[in-house]
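*Asks:* quick one: sequence plus predicted model below, questions after.
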Amino acid sequence: MARHGLAPAQAIVTGFGLALLVGTTLLWLPISSTQRPATFVEALFTATSALCVTGLTVVDTAVFWTPFGKLVILLLIQVGGLGIMLFAALVGLVLARKLSVRARINTVVEAKAFGVPDVRRLARNIFLTSIAIEAVVAALLFVRFVSGYGYDAGKALWHGVFHSVSSFNNAGFALYTDNMMGFVADPWVSLPMCAAIILGGVGFPVLRELAREWRRPLHWSMNTRIVLPATIVLLVLGSLAITVIEWENPGTLGDKDPATRVLAGFYHAVQTRTAGFNSLDIGAMHDETWLIMDILMFIGGGPAGTAGGIKITTFAVLLFILWTELRGGTAVNIFGKRLSRSVHREAISVVLMALAAVMGATVAILTMTDLDLGRVLFEAVSAFATVGLSTGITATLPPAAQLILVALMFLGRIGPLTLGPALALRERRVAYELPKERPVIG
C-alpha cells in the first residue's frame, strides 16, 4: 500500500529547501541590496549560509545588503536555528491551536526528542529558551554599544539584537566589514557572545535537562553526561592550542597585550563550536592552527542544537568503540549503560559520509583554483560544519566552487543521516539474513 505524505526526513529536507527558495528570492530582489542587484549565486549563497546558520559570505554583509536584506538574513538565521519543523509547529500552534500527527512526528524527529512528548510543550520550551537567551545577550550588548562606543539607542538595539541572534544560533554573521575584529580586546562584547554560542551549541536537550536536574548530575542522561564534559575539554584544549601557537604571530596575537591574547584565543576556540565570528585575521594564522581548528570544527557541538559538525556525541561514541576494541571488550559501555549496536552504525555512517563530503569538495575546489590545500580544506570543513570561519578565499572562488560550498552547507545543516533517507524513494526491508564471514582487518 502506498504511503501518504512525506517521511520525517523528507519533510525536513523539503522544508529547508522551500525556506531556502524563499530566502534566495527575497535577497535576489533589488530592494535587498544597496548598489546593484545581487546575482543569483550571491543570493543563493547568502540565503544558504544564513538558513544553515553558517556565516560564510561572498559579499560584505555590512555594506552590500540594505536594512531589508539584513532583516531577511536575520529571519533566516532565526528560522534555521530553531529548525524548519519546529518553526512550522510554532506557526501551526499560533494559527490553528493544534497539530496533525505527522506534524508532531516531524517536529520530534528534527528536535531529536526521545519518545513522543507533548509537542506543544516541546515547541514552547525551545522557543522561549531561545528568545530568553537572545534577549539577555542583546541587552548586554546594547548597554555596551551605548556606553562604550557611543551608539544611539536605535543602532545599539539593532546591533545588539542582530549579533545576539547570530551568536545563539551559531551563525557568525556580523554587521561589520571586518566581522568582530574591532572588538578583539573587549570582553564586554566578546564574552556575552561566547556564552550565547556555547549555550546554543550544547543543544536544547542538554539545556532542558540542566534546567530540571542541574543539582542532580547522577540523574543526567547519557547525552548530557557526554556533551557537557566534552564541550569543556574541547574549549580548554582549543583555547590553549590556538593561544600558544599564535602567541608570537605578528599577524594575529603577536602585537596584542597578554590579556587580549588570552581572550582572543578563547574567543576563537568558541567559534569552532560552530559560530564563525572572528576577531583576528584567520588568513594570517599558522597552518598548525588551521589544522587544529579543522578538527574542532569537524567535531562541532551538541546534537539538537544550533551547532554543526558531526556532533560531540558521535565523536565520543567512536572513542568509546575504539577503547572497547583496544581492551578486547564485546560490548560498548558508557556510564554504566550498554550502547546499542545501531548507534555504532549510525556514528560510523555519519563520520564516513562527512569525510566523503569534505574530501570530495576539497578535491573538486582544488581542481578549479590555484589555492593551496590548507585554505581549501579549511573552507570545506567550515562549510560542512556550518561554522563560517574563512581564510578569506570565499568571495574569490569561482561560482562553481561557491555552489559546492552551498551544497556542503545544506548537507551539513540537514545531516547526512537525514538527507540520505530523504533521498531514498522507499525503505527496503529484507526478510532474510546472509551467513556471516569475517574479512582480515588491518
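*Replies:* The structure has been received and is ready for your questions.
*Asks:* please count neighbours and contacts with C-alpha atoms only from this point.
*Replies:* Noted.
*Asks:* looking at this, residue 176 is in a strand?
*Replies:* No - in this structure, residue 176 is coil, not part of a strand, as judged by DSSP: H, G, I helix; E, B strand; the rest coil.
*Asks:* that one: neighbouring residues, count only.
*Replies:* Neighbour count for residue 176, taken as other C-alpha atoms under 10 Å: 14.
*Asks:* same question, residue 84
*Replies:* For residue 84, the tally of surrounding residues (other C-alpha under 10 Å) stands at 25.
*Asks:* then residue 326?
*Replies:* By other C-alpha under 10 Å, the burial measure for residue 326, its neighbour count, is 9.
*Asks:* what's the helix or strand for it?
*Replies:* Residue 326 is part of helix 312-327, with elements assigned from DSSP states H and E.
*Asks:* and if you look at residue 348?
*Replies:* Using DSSP H and E, residue 348 maps to helix 341-368.
*Asks:* just the buried positions in that helix, please.
*Replies:* Residues of helix 341-368 classed as buried: 344, 347, 350-351, 353-355, 357-358, 361-362, 365-366 (neighbour count, 16 or more other C-alpha atoms under 10 Å).
*Asks:* how big is the angle separating it from helix 312-327?
*Replies:* Relative orientation of helix 341-368 versus helix 312-327 (axes from the mean of the first three to the mean of the last three C-alpha atoms, to 10 degrees): 110 degrees.
*Asks:* now find how far off-centre helix 341-368 is within its chain.
*Replies:* 17 Å (C-alpha atoms, centre = their mean, to the nearest Å).
*Asks:* tell me what the helix or strand following it is packed against?
*Replies:* Next along the chain after helix 341-368, taking DSSP H and E as the criterion, comes helix 373-384. Packing contacts for helix 373-384, counted by 3 or more C-alpha pairs under 8 Å, 6 or more residues apart in numbering; DSSP states H and E, involve helix 287-299, helix 341-368, helix 399-414.
*Asks:* this is the other structure I want to compare:
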Amino acid sequence: MSPARGRRRPARPLRSPARVIASAFAAAVAVGTALLSLPVATAGPGRADLLTALFHATSAVCVTGLVTVDTGTYWSGFGQTVLLLLIQAGGLGIATLATLLALLVSRRLGLRARLVAQVETKALTAADLRPVVRRVVVFVLSAETVVAVVLALRFALGYGEAVPAAVWSGVFHAVSAFNNAGFGLRADSLVGYVDDPVVSLTICLAVVVGGLGFPVVFELAREWRTPRSWSVLTRITVVWSGTLLLFGTVVFLAVEARNPGTLGPLGGGTKVLAAFVAAVMPRTAGFNNLDIAAYQPETLLLTDALMFIGGGSAGTAGGIKVTTFGVLAYVLWAELRGDPDVEVGRRRVPAANQRQALAVALLGLGLVAVGTFVVEALTDLGFDQVLFEVVSAFATVGLSTGVTAGLPPAAQVVLVVLMFVGRIGPLTLATGLALRERARRRRLPEERIIVG
C-alpha cells in the first residue's frame, strides 16, 4: 500500500450533523437577509440597510423576536411574509424541513440525512425519524391553524378588523406564538390585549405547547392519565415548567401589584391574568403585555432567570432548556442528601446526561457573561438593561426594555451572534466546531480533590 493510500483523508467540514445544522441555519439567515434587503420588502421608499435586514432575518430564523424597527409598519406585506416563513422554518428546524422534502420527493432517506435530522429533532434513534418528522409537521401545522382561527375570529368580531386583516394577523401571531418567536404586527405587542383573556390565553397556550417539546407533547397525548408511566424527560419538563410558571406568576403579582407602570392600574382578575401572561412569555415567547421598561429591578432579574432557563427540549423554545435546569436541580438534591445516584421517579439519570446539563449551563453562562461585558463596553446603558437584552438574545426570547433599536451597530452584531448561537445550542455548536471525537482506550487512576 502506498503512503498516499495509507493516509486518512481529512474530515469534510460538513460531515458532522451539528455542522450541517449550523450551516443550514446560516444559509437560511443569508437568504432571509437578501430577501429583506429588497426594496419590495419595506413599506416605505428605499430599502432596509444590511444590518437591519441581517438582524431581523437572524431574529426570525432563530425564533427570537428582537427587532430594531416596527414589524407592522416598517415591513411591507412581502417583508412580513418573508419573516413569517423564516419563523416557520426556524421553528420546525431547517433539518426537519429538509428531511420532509427528501421523504416527499424520493421516499428515501440517507443515513447522513437521518443523523442530521436526529440532532435537530432530538429523536432517540435514526429509525424513528420518518414517523417523528411526519407527526411533528402535522402537529405544528394543525396547532397553528387552530390558534390562527381563534385569533382571527377574535380580531374580526371583537375588535372590528376587516376580515383579510384579521386573518393575516391571526395567522402571523399564531405562527409566531407557537414557534416561540414573539414577532407581532402591533407596536405595543400584546399590551393592547392585556385585559383580553381570549387573545392572551390563546397565545399563551400556543407558547406553552410549542415550548414543551414534541416528544413530551406526544407522550402526554398518550399517557396523560397515567403520570407514573411518564418518562424522565416528560416528568422533568412538566414538573419544572409548571413550577416555574407558578413561581413566576406569584412573584410578578407580589412585586408588580402596586407598580403604576405595570399591574397597578389593573383590576384584580386582570392583574392575575396579566401576571400569568408575563410569566409565560419569558419561556422564550417574546410577546410583552406590560411595559417592560417600567418593571421593578427584582422583576427584571426574575425575567432574566426565566429567559435563561427557557422551555422544553426538542421544542420551539430557547434557553438552556428546562430539562437542563431540572437535571441540575436533581443533581444538587442528590448531592445534598449524599445519594450516589441521581434519581427521578423510578429511573436513574445517567452520568452522561448530568455532564451534558452542566456543560450546557456553563457554556450558556459564559456566553451571557461575555456578551454582557462586550455590550456594556459598547454602550452607556445600565447593567440591568444590558443583561436583559443579552439574555433575551441568547435565550432567543425577544423581550426588550426598548433599547434594541438604539444600540450601536457593533452591539447589534453581538446580539445577532448570540441569537444564532442560542438557537443552535451551545453544546451543539461546540460539538460542530470540534474537529473530531477521540475514543480513549485507557483511563487514568482516580484521585479525589477538595471541592468548595
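*Replies:* Sure, I can see it. Model, not experiment: these values are computed from the prediction.
*Asks:* helices or strands next to the helix holding residue 348 of the first structure in the packing?
*Replies:* helix 312-327, helix 373-384, helix 399-414, helix 416-423.
*Asks:* switch to 7 Å and redo it
*Replies:* Where contact means 3 or more C-alpha pairs under 7 Å, 6 or more residues apart in numbering; DSSP states H and E, helix 341-368 of the first structure is packed against helix 312-327, helix 373-384, helix 416-423.
*Asks:* who wins for proximity to residue 26 of the first structure among these?
*Replies:* Closest to residue 26 of the first structure of these is helix 373-384 (C-alpha to C-alpha; 22.4 Å).
*Asks:* list the buried residues in that closest one.
*Replies:* So for helix 373-384 of the first structure, counting by 16+ other C-alpha under 10 Å, buried means 375-384.
*Asks:* what span of the second structure lines up against it?
*Replies:* Taken onto the second structure by TM-score structural alignment, helix 373-384 of the first structure occupies residues 383-394 there.
*Asks:* relative to the whole chain's centre, how far out is that stretch?
*Replies:* Stretch 383-394 of the second structure sits 15 Å away from the centroid of its parent chain (C-alpha atoms, centre = their mean).
*Asks:* how big is the offset of that stretch relative to the first structure?
*Replies:* With mean C-alpha distance after the TM-score superposition for the first structure, stretch 383-394 of the second structure departs from the first structure by a mean of 0.6 Å once superposed.
*Asks:* which parts of stretch 240-259 of the first structure are buried?
*Replies:* The neighbour-count criterion (16+ other C-alpha under 10 Å) identifies 240-247, 249, 252-253, 256 as the buried residues of stretch 240-259 of the first structure.
*Asks:* okay, that stretch sits on what stretch of the second structure?
*Replies:* Using TM-score structural alignment, stretch 240-259 of the first structure pairs with 250-269 in the second structure.
*Asks:* ok, now how distant is whatever residue of the first structure lines up with residue 77 of the second structure from residue 27 of the first structure?
*Replies:* Under the alignment (TM-score structural alignment), residue 77 of the second structure pairs with residue 67 in the first structure. Taking C-alpha to C-alpha, to the nearest Å as the measure, residue 67 of the first structure falls 11 Å from residue 27 of the first structure.
*Asks:* the helix holding residue 348 of the first structure against the second structure, how far on average?
*Replies:* Aligned to the second structure and superposed, helix 341-368 of the first structure gives a mean residue distance of 0.6 Å (mean C-alpha distance after the TM-score superposition for the first structure).
*Asks:* relative to helix 373-384, how tilted is that helix?
*Replies:* Using the same axes, to 10 degrees: helix 341-368 of the first structure against helix 373-384 is 130 degrees.
*Asks:* show me the strands in the stretch 201-350 of the second structure, by range?
*Replies:* Ranges of strands in the stretch 201-350 of the second structure, per DSSP state E, counting those that start in this stretch, are 343-344, 347-348.
*Asks:* ranking those by burial, who's on top?
*Replies:* Highest mean neighbour count of these: strand 343-344, a mean of 17 (counted as mean count of other C-alpha atoms under 10 Å).
*Asks:* and for that strand, what's in contact with it?
*Replies:* 232, 349 (C-alpha atoms under 7 Å, 6 or more residues apart in numbering).
*Asks:* equivalent range in the first structure for it?
*Replies:* Following TM-score structural alignment, the partner segment of strand 343-344 of the second structure in the first structure covers residues 333-334.
*Asks:* what of stretch 413-429 of the second structure?
*Replies:* Taken onto the first structure by TM-score structural alignment, stretch 413-429 of the second structure occupies residues 403-419 there.
*Asks:* just the buried residues of that stretch, please?
*Replies:* Burial within stretch 403-419 of the first structure, assessed by neighbour count using 16+ other C-alpha under 10 Å, is assigned to 403-416, 418-419.
*Asks:* residue 208 of the first structure matches what in the second structure?
*Replies:* Match for residue 208 of the first structure (TM-score structural alignment): residue 218.
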